[in-house]
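**Student:** Have a look at this fold, sequence not included:
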């Protein structure tokens, strides 16, 4: 099963694609989708949608997983993040891909074992779980962590009658 993990952001959306076969995970690809910070918001959202549509068409994931929005100190940042997340969910739904949604704390707990883990710890564990994977940056590492979390949850759900 090919799982596309997504870490939504208006400026940069991280993505990571893994293959899960039971408890075995294999890195397939990862990267970042970027929008022009000088463009108006509607244009940026459209650009994010176009890039994600192309990625899904090229990689053909079986399922996807998205990190949930957390509340920032800056309400404007939270709103922009929510809008980018909405685009990500819409594009996946239009491609008829089921999407799992996970809180950041749950992703950290699933990958590191600690819901309060730092980004550096998440990145380090992703490298341990996907040895040799060239990671395109912190957003891509977070996206791979979301994909790993989804793989673990899908495997657990299959074992529970």
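**Tutor:** Everything's here; your move. Computed from a predicted structure; not experimentally measured.

**Student:** For the rest of this, base every contact and every neighbour count on C-alpha atoms.
**Tutor:** Noted.

**Student:** biggest helix in the chain by residues?
**Tutor:** Counting by DSSP state H, the longest helix found in the chain is helix 138-159.

**Student:** Check which helices and strands that one is in contact with.
**Tutor:** strand 2-7, strand 12-21, strand 24-34, strand 63-67, helix 104-112, helix 119-129 (3 or more CA pairs under 8 Å, 6 or more residues apart in numbering; DSSP states H and E).

**Student:** got another, please set it beside the one above:
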């Protein structure tokens, strides 16, 4: 199974693709979609949709796992994050992928063993678990962590 993990953001959306074979989880690809140059928010959403669609066509995941939005103190930021997340979900569903949602706390618990782990801890654990030669960016590491979380959820149901 190939899992596309997505860490949505209105300026930077992280993505990570892993492959599972039984209990083994292997790295395929990761990166970020940057929309910061777009001044029009609608065009940012279109960039997320188009770029994720290209990633799906290239890496052919069988499912998508996406980090659920958290309640932010700034309602405007939370709304923009929700829109970015929606664009990512629609891209995955447009390519007939089932989409699974995971709260950040569950992702961190699965990968780092602590639901309030710092971003650097998540980066370190993702690098270790996937035996990467270098540390992915925070957004890419978060996306890979979501994919790893789905792989574990599928195997262990926790």
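**Tutor:** Sure, I can see it. Quick caveat, the model's predicted, so the values are computed rather than measured.

**Student:** before we move on, the earlier item: got a list of contacts for the longest helix of the first structure?
**Tutor:** 3-7, 12-18, 20, 22-23, 25, 30-32, 64-67, 100, 102, 107-108, 110-111, 119, 122-123, 126, 135 (CA atoms under 8 Å, 6 or more residues apart in numbering).

**Student:** now it, how far from the centre of its chain.
**Tutor:** Averaging C-alpha positions (CA atoms, centre = their mean, to the nearest Å) puts helix 138-159 of the first structure 9 Å from its chain's average.

**Student:** Relative to residue 21 of the first structure, how far out is residue 11 of the first structure?
**Tutor:** 33 Å (CA to CA, to the nearest Å).

**Student:** more neighbours, the two?
**Tutor:** residue 11 (18 against 12; other CA atoms under 10 Å).

**Student:** Might one say that that one is in contact with residue 37?
**Tutor:** Yes: with contacts counted by CA atoms under 8 Å, residue 11 of the first structure reaches residue 37, the gap being 6.5 Å.

**Student:** List buried members of the contacts of helix 138-159 of the first structure by neighbour count.
**Tutor:** 3-7, 12-18, 20, 25, 30-32, 64-67, 100, 102, 107-108, 110-111, 122-123, 126, 135 (16 or more other CA atoms under 10 Å).

**Student:** quick one on the thing from earlier: out of the helices and strands packed on helix 138-159 of the first structure, which comes closest to residue 80 of the first structure?
**Tutor:** Smallest distance to residue 80 of the first structure across these (CA to CA): 11.6 Å, for strand 12-21.
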